[in-house]
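Student: Sequence first, then the predicted structure:
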Amino acid sequence: MSKTVQEALSWSISELEVLELENSNSKIIDTPKLDAEILLADTLDKNRTWLKTWPEKTLSPTELDIFKGLIMRRKAGEPVAYLVGKQDFWTFTLKVTPATLIPRPETEHLVEFALSKIPADEVYQIFDLGTGSGAIALALASERPQAKVTGLDISEQALSVAEDNRQQLKISNVSFQRGHWLRDWSGKIDMIVSNPPYIDANDEHLKGLTFEPIGALVAGDNGLADIVEITEQAQQHLKPSGWLIFEHGFEQGRAVRDIMQQHRFKDVVTLADYAGLERVTVGIKAPK
């Protein structure tokens, strides 16, 4: 049976709302209307404004089958970004796959702070550790064309996605390389930024992240092991007065501050996101 755009949206929203009710103790889908519109627009290769302009247009049988399949996958909990293969971040749209974390709005706080410390007219060396889709590295490189940005990741699949994004955006002052943090690196760096794995393996929040790569999410020592390792390496590789900037869990601010202070970083502070949650901790390598 054929459906118009409006009928397809009404059906899909009701499907996703039912899931919301069935899972009232763990609300999986809190934006059923938005999700449905994004998935239908992607199916039809249109934008959401087109959907509102042409609600009476009829979907072809193939289009309807594709859309229903996407809704069922969304209903099973698969993130919209993976279903459409892209996610907006900063000023651009990035390719994402299940090999990478989905860039989140909270990470833009890290980008904003980093940009406030990067000179606009100097060659400034920045490393993004655990770069994933390349979101942070690309945002910084796009805003500071004189900087030299390197994104490191252990996953070859993630690096392939990051390189696709770099080529699509035509950003030339960033490169992506394979590496486990800075274990195999030599040289001095002006700034290190990282959104590393920081979730404890027993954290209940993992239940809602089953489609994202577990290696990019979970760390030992209550989620702090990678932050400790990066902080130790930062002491070796940062130039004096170089910046170390972490994104972390909203309950980890005090622990991350303690780690950085124990490793002789100075001016260590934690920044809150727009919800007032501690999200980014920063510090400066003390001159010898």
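Tutor: Arrived safely, thanks for sending.

Student: CA atoms for contacts and neighbours, from now on please.
Tutor: Noted.

Student: Strands along the stretch 151-288 of the chain, start to end?
Tutor: Secondary structure of the stretch 151-288 of the chain (DSSP state E, counting those that start in this stretch): strands at 174-178, 189-194, 238-247, 265-272, 278-285.

Student: same check, this time on the stretch 1-150 of the chain
Tutor: Going by DSSP E, counting those that start in this stretch, the stretch 1-150 of the chain shows strands at 86-89, 92-95, 125-129, 148-153.

Student: Dump these into JSON lines; add distance to residue 138 and mean neighbour count as well.
Tutor: Formatted as JSON lines, those follow (distance: least, C-alpha to C-alpha, whole Å; neighbours: other C-alpha atoms under 10 Å):
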{"stretch": "strand 86-89", "distance to residue 138": "10", "mean neighbour count": "17"}
{"stretch": "strand 92-95", "distance to residue 138": "10", "mean neighbour count": "18"}
{"stretch": "strand 125-129", "distance to residue 138": "10", "mean neighbour count": "24"}
{"stretch": "strand 148-153", "distance to residue 138": "8", "mean neighbour count": "24"}
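
Student: Present the strands of the stretch 151-288 of the chain as JSON lines; the columns should include distance to residue 228 and mean neighbour count.
Tutor: As requested, the strands of the stretch 151-288 of the chain are exported to JSON lines (distance: least, C-alpha to C-alpha, whole Å; neighbours: other C-alpha under 10 Å):
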{"stretch": "strand 174-178", "distance to residue 228": "20", "mean neighbour count": "20"}
{"stretch": "strand 189-194", "distance to residue 228": "12", "mean neighbour count": "22"}
{"stretch": "strand 238-247", "distance to residue 228": "11", "mean neighbour count": "22"}
{"stretch": "strand 265-272", "distance to residue 228": "13", "mean neighbour count": "18"}
{"stretch": "strand 278-285", "distance to residue 228": "13", "mean neighbour count": "23"}
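
Student: closest one to residue 192 among the strands of the stretch 1-150 of the chain?
Tutor: strand 125-129 (4.9 Å; C-alpha to C-alpha).

Student: what sits against the residue most central in space within the chain?
Tutor: By C-alpha atoms, centre = their mean, the chain has its centre lying nearest to residue 103, at 2.1 Å. Going by C-alpha atoms under 8 Å, 6 or more residues apart in numbering, residue 103 touches 87, 88, 89, 133, 135.

Student: again, only using 7 Å
Tutor: 87, 89, 135 (C-alpha atoms under 7 Å, 6 or more residues apart in numbering).

Student: So it versus residue 85, what's the distance?
Tutor: 12 Å (C-alpha to C-alpha, to the nearest Å).

Student: The longest helix along the chain packs against which elements?
Tutor: The residue-count maximum for a helix in the chain (DSSP state H) belongs to helix 5-22. The contact analysis (3 or more C-alpha pairs under 7 Å, 6 or more residues apart in numbering; DSSP states H and E) places helix 5-22 against helix 32-44, helix 61-75.

Student: Second structure follows, compare the two:
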Amino acid sequence: MNQHQEKQWTILEILQWTTTYFQEKGVQSPRLTAELLLAHTLQQERMYLYVHYDQPLEPEERKQFKTLILRRIQGTPTQYLTGVQEFWSLAFRVTPAVLIPRPETEHLVELAVELGRSFSQPAILDLGTGSGAIAISLKHELPHANIYASDVSEAALTIARENAQSLLPAGRQMTFFQGDLFAPFPEMTFDLIVSNPPYISELEYAALTCEVRDHEPKLALYAGKDGLDVYRRLIAGAAAHLNPHGVVLVEIGCGQQDAVVQLFEQQHFSIERIVKDYAGIARVIAARKSSSK
């Protein structure tokens, strides 16, 4: 190819073009997405793009970037393209084997940290750990806690273990188990049980964007006709695995507060706390094991 016939694209020029292209294609956060994908292509931090805005891209870099652009407009989430999602100020590795951690789940971590500090050395179980975002964040904040994390998906646990190895300081260990809910823990009890379980109903699942429905694991999203299947099983089994005064914390979907509260009360739990997100939507329910049960 004649190099004089091929335009030399600088970082700034290609960012501007890609941002406009993403806008036309309806991609959310077009400028941020363009920056994340280009930084990933160049194996640099986003700040590098601003410092070296006039740097031309090599042909191979342009080729790689174009591939990412096409995959993004076809619906692949940015996080799966870069392999990274930030959560609790930590950079978690993510693949299509795990749900992409959402910012609202930090409300669950925040409350779990607060409650965990009331125990000298809490035993904490994270059910359905996925990428390990909740469990690893808790281990950062509660280094003396004994933290156990489980998932039914061995592929997800592989990612969670990698994240624990790369994100936890040396000497801070946690234990991973493969299995459905409490199956790996027949005799164990905990001070805190935390979970961001699947909670999408049949109707909600059908209405999800293709970006979520076609790319993120259905196992981590779908929870039966009414979206409550996993809550029913989790809450029914929780009491037998809690220490006295132990607490269960679950993330809930929009509009699920009353139904999940009722499930807890049917199992003789008292509601400790309901946390709303910044939009005023109930996102986390904490329920304490009744001392009389």
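Tutor: Arrived safely. All values derive from a computational prediction rather than experimental measurement.

Student: Now the TM-score, please.
Tutor: Laid over one another, the chains give 0.94 as their TM-score (TM-score structural alignment, normalised by the length of the first structure), with 280 aligned residues with a C-alpha RMSD of 1.4 Å.

Student: right, so the helices and strands packed on helix 5-22 of the first structure: which one is the most enclosed?
Tutor: helix 32-44 (a mean of 20; mean count of other C-alpha atoms under 10 Å).

Student: That one maps to which residues in the second structure?
Tutor: The alignment of helix 32-44 of the first structure onto the second structure (TM-score structural alignment) spans residues 30-42.

Student: Distance to residue 11 of the first structure for the strands of the stretch 151-288 of the first structure - can I get that in CSV?
Tutor: Shown next, in CSV, are those (distance: least, C-alpha to C-alpha, whole Å):
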stretch, distance to residue 11 of the first structure
strand 174-178, 43
strand 189-194, 41
strand 238-247, 39
strand 265-272, 39
strand 278-285, 38
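
Student: Nearest to residue 34 of the first structure among these would be which one?
Tutor: Nearest of the strands of the stretch 151-288 of the first structure (C-alpha to C-alpha): strand 278-285, 25.9 Å.

Student: any idea how far that closest one is from the chain center?
Tutor: Centroid displacement of strand 278-285 of the first structure relative to its chain, using C-alpha atoms, centre = their mean, to the nearest Å, is 18 Å.

Student: Give me the helices and strands touching it, please.
Tutor: Taking 3+ C-alpha pairs under 7 Å, 6+ apart as the contact cut, strand 278-285 of the first structure packs with strand 238-247, helix 253-262, strand 265-272.

Student: contacting residues around that strand?
Tutor: Against strand 278-285 of the first structure from outside (C-alpha under 7 Å, 6+ apart): 110, 235, 238, 240-251, 253, 256-257, 265-273.

Student: likewise stretch 167-174 of the first structure?
Tutor: Taking C-alpha under 7 Å, 6+ apart as the rule, stretch 167-174 of the first structure contacts 138, 141, 142, 145, 147, 148, 149, 150.

Student: Kindly recompute the last result at 8 Å.
Tutor: With C-alpha under 8 Å, 6+ apart as the criterion, stretch 167-174 of the first structure contacts 137, 138, 141, 142, 145, 146, 147, 148, 149, 150, 151, 166.

Student: out of the strands of the stretch 1-150 of the first structure, which comes closest to residue 29 of the first structure?
Tutor: Closest among the strands of the stretch 1-150 of the first structure, using C-alpha to C-alpha: strand 86-89, at 17.0 Å.

Student: what's near enough to touch the nearest residue to residue 181 of the second structure once chain neighbours are set aside?
Tutor: Closest residue in space to residue 181 of the second structure, ignoring its immediate chain neighbours: residue 127 at 6.0 Å, by C-alpha to C-alpha, 6 or more residues apart in numbering. By C-alpha under 8 Å, 6+ apart, the contact set of residue 127 of the second structure is 149, 150, 151, 181, 182, 193, 194, 195, 196, 197.

Student: possible to save these as TSV with distance to residue 112 of the second structure?
Tutor: Written out in TSV, the entries for the contacts of residue 127 of the second structure read as follows (distance: C-alpha to C-alpha, whole Å):
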residue	distance to residue 112 of the second structure
149	14
150	17
151	19
181	19
182	19
193	9
194	8
195	10
196	12
197	15
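
Student: Check these and tell me the two furthest apart.
Tutor: 182 and 196 (14.6 Å).

Student: And these two? Which one has more around it.
Tutor: For residue 182 of the second structure versus residue 196, neighbours defined as other C-alpha atoms under 10 Å are more numerous around residue 196 (23 against 19).

Student: Let me see the contact set for the nearest residue to that one once chain neighbours are set aside.
Tutor: Leaving aside its chain neighbours, residue 196 of the second structure sits nearest to residue 251 (4.9 Å; criterion: C-alpha to C-alpha, 6+ apart). Residue 251 of the second structure makes contacts with 105, 108, 195, 196, 197, 283, 284, 285, as judged by C-alpha under 8 Å, 6+ apart.

Student: Tell me the counterpart of the first one in the first structure.
Tutor: Residue 105 of the second structure maps onto residue 107 in the first structure, with residues paired by TM-score structural alignment.

Student: List the contacts of that match.
Tutor: For residue 107 of the first structure, the contacting residues are 136, 195, 247, by C-alpha under 8 Å, 6+ apart.

Student: After alignment, which residue of the second structure pairs with residue 281 of the first structure?
Tutor: Checking TM-score structural alignment: residue 281 of the first structure goes with residue 285.

Student: any idea how far residue 235 of the second structure is from that match?
Tutor: The gap separating residue 285 of the second structure from residue 235 of the second structure is 12 Å, by C-alpha to C-alpha.

Student: returning to that earlier point: so for the longest helix of the first structure, what gets flagged as buried?
Tutor: 5, 6, 7, 8, 9, 12, 13, 15, 16, 17, 19, 20 (16 or more other C-alpha atoms under 10 Å).

Student: Which single one of those residues is nearest to residue 286 of the first structure?
Tutor: residue 20 (49.9 Å).

Student: Looking for the alignment partner of residue 148 of the first structure in the second structure.
Tutor: Using TM-score structural alignment, residue 148 of the first structure sits opposite residue 146 in the second structure.

Student: make that residue 191 of the first structure, sorry
Tutor: Using TM-score structural alignment, residue 191 of the first structure pairs with residue 192 in the second structure.

Student: cool, residue 83 of the first structure as well?
Tutor: So, by TM-score structural alignment, residue 83 of the first structure is matched to residue 81.

Student: what about that match, how many residues close to it?
Tutor: Neighbour tally, residue 81 of the second structure, other C-alpha under 10 Å: 20.

Student: Quick one: residues contacting it.
Tutor: 37, 68, 72.

Student: which residue in the first structure lines up with the last one?
Tutor: Aligned against the first structure by TM-score structural alignment, residue 72 of the second structure finds its counterpart in residue 74.
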